[in-house]
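A.B. asks: Dropping the sequence and predicted coords here.
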Amino acid sequence: MKRIALLGPGTFSEESARHFLGAVPYVLQPCKLIAEVFQAVVAGHADLGVIPIENTLEGSVSQHLDWLVHDVALPIQAEWVYPITMNLMGRAGPLESIREVLSHPVALGQCREFLRTRLPQAEAIPVSSTAEGARLVKQRASEPGLAAIGSAASATLHGLDTLAEHIEDHPDNATRFLLVGPEPLALARPGRAKTSLLVTLPADFPGALHQVLSVFARQRINLVRIESRPTRKRLGNYFFFIDVDSPLSAPPMPEALSEIESLGCSVRVLGSYLSHGV
């Protein structure tokens, strides 16, 4: 039985993992912080970790990307996209009485318009997870005017009333999750083959990134995502995350990576895995 570390309980990470894992034998290990998720897998206390990595409205979760680069060497074993429905939860009463709204920064960002128009008097308070926001509202039940944003499961878990549903700014809100760990998970379900790469240029000179991208173009390899993140070495020096619409074993890939390395670039394979849609 696989041990799966994730933010929880009562989070979208937990909700999406249960949906994704289906009948696979597993036991969930809830963690309060994303750092604890990574550390549990590295230490061998969990077999795999669930990492929210990108949102339709808010884009990439930079902190989680940086963990994958700088702090751990855990390959990506799978990814999936899960629809996210945000709810406002707390103690029953008029919305006008709410003075603080607690949730994860990404969740708060997904509900900016609701907060601006329906709760202009309330202060948005970032916390470590949506579940932590709900837990704090329950813990501080004696304080008036507190609410949280998160999943319906979180409201049920902490005995909170749902004050408003579907408060996300866009109906197609979804989050991309990664499953990371040293060993793959066997899943009897279809998916699209992808490879995630981390490319570091040898120096910042005109046309350096263009040369790398030209290699993929010549090999007719489709890139589905590219994003830069600082290397933390000096200002203006970056890694490039590149998601490729191809398995690592496909005939053009080894030749392309070899050519990129011949340009003086460093290439690190973050994972070659199946991607699953909603």
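C.D. replies: It's in. Numbering: from 1, shown residues only.
A.B. asks: make it CA atoms for all contacts and neighbour counts henceforth
C.D. replies: OK.
A.B. asks: number of nearby residues for N87?
C.D. replies: 22 (other C-alpha atoms under 10 Å).
A.B. asks: what's the helix or strand for the closest residue to S16 other than its chain neighbours?
C.D. replies: Closest residue in space to S16, ignoring its immediate chain neighbours: Y82 at 6.1 Å, by C-alpha to C-alpha, 6 or more residues apart in numbering. Taking DSSP states H and E as the definition, one finds Y82 inside strand 76-83.
A.B. asks: contacts for that strand?
C.D. replies: 16, 20, 172-181, 183-185, 270-278 (C-alpha atoms under 8 Å, 6 or more residues apart in numbering).
A.B. asks: Figure out how far stretch 90-109 is from the centre of its chain.
C.D. replies: Distance of stretch 90-109 from the chain centroid (C-alpha atoms, centre = their mean, to the nearest Å) equals 22 Å.
A.B. asks: circling back: mark which of the contacts of strand 76-83 are part of helices, please.
C.D. replies: 16, 20 (DSSP state H).
A.B. asks: Going through the contacts of strand 76-83, which ones are buried?
C.D. replies: The neighbour count (16 or more other C-alpha atoms under 10 Å) marks 16, 20, 173-181, 185, 270-276 as buried among these.
A.B. asks: Helices of the stretch 151-278 of the chain, residue ranges please.
C.D. replies: 152-157, 208-218, 252-262 (DSSP state H, counting those that start in this stretch).
A.B. asks: which parts of the second one are buried?
C.D. replies: Yep, that's helix 208-218 we're talking about. 209, 212-213, 215-216.
A.B. asks: Same question for the shortest one.
C.D. replies: For helix 152-157, burial by neighbour count (16+ other C-alpha under 10 Å) applies to 152-155.
A.B. asks: what's the spacing between it and its chain's center?
C.D. replies: With C-alpha atoms, centre = their mean, you get 21 Å for helix 152-157.
A.B. asks: so what secondary structure elements neighbour that helix?
C.D. replies: Judged by 3 or more C-alpha pairs under 8 Å, 6 or more residues apart in numbering; DSSP states H and E, helix 152-157 is in contact with strand 87-90, helix 130-139, strand 161-165.
A.B. asks: neighbouring contacts of that helix?
C.D. replies: With C-alpha under 8 Å, 6+ apart, helix 152-157 has contacts from 9-11, 15, 86-87, 89-90, 130-131, 134, 161-162.
A.B. asks: another one to put next to it:
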Amino acid sequence: MPAVPVTYTFLGPEGTFTEAALLQVPGAADAVRIPSSNVNLALDKVRDGSADAAMVPIENSVEGGVTATLDAIATGEELRIIREALVPISFVLVARPGVKIADIRSISTHGHAWAQCRLWAEANIPGAEYIPGSSTAAAALGLLNDDGVHYDAAICAPIVAEEQPGLQVLAENIGDNPGAVTRFVLVSRPGVLPERTGADKTTVVVPLPEDRPGALMEILDQFATRGVNLSRIESRPTGQYLGHYFFSIDADGHAADARMADALAGLHRISPATRFLGSYGRADAQSPVVEPHTSDEAFQAAHAWVQGILSGASVSQDPAPEASRTA
């Protein structure tokens, strides 16, 4: 019996940076790939089983978190991040053949792309109106619509212009930050966690249980006291009422690490509605610095020491530090 092919969805249409991120996944080039017009639709396809996983953008080095993804993954039926991918970002300005930069009065692209090219646009096409697009590729392909289009040019990835003969490139490398990188995550339904690699990341959503002085500090202390570094923390409104927020957090380490498991348990005690979104290998393969007293061995030794106390056995103590004995 032939194997059922893996089905992926991604923020489309074809030619987006999101598809480029998906193609970094082993086997994705030969899998079924279904474009989705927005992040919510992509994640819903995973939830209803019509796709095995979805690749969506979650963070940009210039603009920070992608709010549509942060909000969509924090609510609804639970999902898991199982992989991340990093894609260097560059942009081109495209239009129909015959259009010149001087003719442009309006430009369409995705909001994050516009934010990364705004200064270039203001300097080279002052006064041009921004028309939001569902994606950079969708904005570019919209220029080819025979029914007419309500903007003059689009900002997109170079590959879109290369693959569409009906588009002409008016300007290249128009990003305000030439080193821009976008981080994407592959999201699936809950299952067995990816094996820890030693260079991992854990993502959680923590609602603020009570709006009072020190409430956020209690959340952060669960990581700090266990030697867990945070690589990203962002607040997002829950939508329930004004002033009610949750925190989206990326922490260095895997749920199988003793320090991370202890931190997650602490978070759940403080905020029982904490949502675990996954532990997965870092795309940059950078291992965290782990202090000796927060290593797995240190946690195991500490638990064994406490168990010895509870069992009534004699428990030995490590000799005092040299400085203490000679003081």
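C.D. replies: Yes, it's here. Just so we're clear, the structure is a prediction, and the values are computed from it rather than from any experiment.
A.B. asks: Report the TM-score for the pair.
C.D. replies: For this chain pair, the superposition-based TM-score is 0.91 by TM-score structural alignment, normalised by the length of the first structure; 276 aligned residues with a C-alpha RMSD of 2.5 Å.
A.B. asks: returning to what we had before: out of the contacts of strand 76-83 of the first structure, which are inside strands?
C.D. replies: 174-180, 270-276 (DSSP state E).
A.B. asks: any chance of those residues in TSV, plus distance to A35 of the first structure?
C.D. replies: What follows is these, written out as TSV (distance: C-alpha to C-alpha, whole Å):
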residue	distance to A35 of the first structure
A174	23
T175	19
R176	18
F177	16
L178	15
L179	15
V180	13
L270	18
G271	20
S272	23
Y273	23
L274	25
S275	24
H276	25
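A.B. asks: Are we agreed that I107 of the second structure is in a strand?
C.D. replies: Yes - looking at I107 of the second structure with DSSP: H, G, I helix; E, B strand; the rest coil, it is inside a strand.
A.B. asks: rewinding a little: after superposing, tell me the mean distance of the strand holding Y82 of the first structure to the second structure.
C.D. replies: Its aligned residues in the second structure lie a mean 0.8 Å from strand 76-83 of the first structure after superposition (mean C-alpha distance after the TM-score superposition for the first structure).
A.B. asks: and that strand, which stretch of the second structure?
C.D. replies: Using TM-score structural alignment, strand 76-83 of the first structure lines up with residues 81-88 of the second structure.
A.B. asks: thinking again about what came up before, figure out which of the helices of the stretch 151-278 of the first structure is closest to H70 of the first structure.
C.D. replies: Taking C-alpha to C-alpha, helix 252-262 is the member of the helices of the stretch 151-278 of the first structure nearest to H70 of the first structure, at 20.6 Å.
A.B. asks: That closest one maps to which residues in the second structure?
C.D. replies: Going by TM-score structural alignment: helix 252-262 of the first structure matches residues 259-269.
A.B. asks: Now the matching stretch: buried residues?
C.D. replies: 259-260, 262-264, 266-268.
A.B. asks: Please report the distance of T231 of the first structure from L201 of the first structure.
C.D. replies: 11 Å (C-alpha to C-alpha, to the nearest Å).
A.B. asks: Determine the residues that are contacts of both of those two.
C.D. replies: With C-alpha under 8 Å, 6+ apart as the test, T231 of the first structure and L201 both reach 238-239.
A.B. asks: between these two, who's got more neighbours?
C.D. replies: Using other C-alpha under 10 Å, the more surrounded residue of T231 of the first structure and L201 is L201, with 20 against 16.
A.B. asks: if I read this right, the more buried one contacts H210, doesn't it?
C.D. replies: No - contact between L201 of the first structure and H210 fails when scored by C-alpha atoms under 8 Å: they sit 10.7 Å apart.
A.B. asks: What does V306 of the second structure correspond to in the first structure?
C.D. replies: Counting by TM-score structural alignment, V306 of the second structure has no partner.
A.B. asks: Could you measure from V306 of the second structure over to P213 of the second structure?
C.D. replies: Following C-alpha to C-alpha, the distance that separates V306 of the second structure from P213 of the second structure is 33 Å.
A.B. asks: Look at these two and report which has more neighbours.
C.D. replies: Neighbours were counted for V306 of the second structure and for P213 using other C-alpha under 10 Å; V306 has more, 11 against 8.
A.B. asks: Helix, strand, or coil at that one?
C.D. replies: helix.
A.B. asks: One more: the one 4 residues further on?
C.D. replies: When classified by three-state DSSP, L310 of the second structure comes out as helix.
A.B. asks: Provide the count of other residues in contact range of it.
C.D. replies: Neighbour tally, L310 of the second structure, other C-alpha under 10 Å: 9.
A.B. asks: just the strands in the stretch 1-150 of the second structure please.
C.D. replies: Taking DSSP state E, counting those that start in this stretch, the strands of the stretch 1-150 of the second structure run over residues 7-11, 32-36, 53-60, 64-65, 80-88, 92-95, 106-109, 129-132.
A.B. asks: Could you check the fifth one and say which residues are buried?
C.D. replies: Residues 80-87 are the ones in strand 80-88 of the second structure that count as buried (16+ other C-alpha under 10 Å).
A.B. asks: for the residues you listed, which one is nearest P272 of the second structure?
C.D. replies: R80 (18.2 Å).
A.B. asks: That closest one touches V187, doesn't it?
C.D. replies: Yes - counting by C-alpha under 8 Å, V187 is a contact partner of R80 of the second structure at 5.5 Å.
A.B. asks: ok, the aligned residue in the second structure for S272 of the first structure - contacts?
C.D. replies: For S272 of the first structure, the aligned position in the second structure is S279, judged by TM-score structural alignment. Residues in contact with S279 of the second structure (C-alpha under 8 Å, 6+ apart) are 81-82, 193-194, 196, 200-203, 253-255.
A.B. asks: how about a cut-off of 7 Å?
C.D. replies: By C-alpha atoms under 7 Å, 6 or more residues apart in numbering, the contact set of S279 of the second structure is 82, 193-194, 200-203, 254-255.
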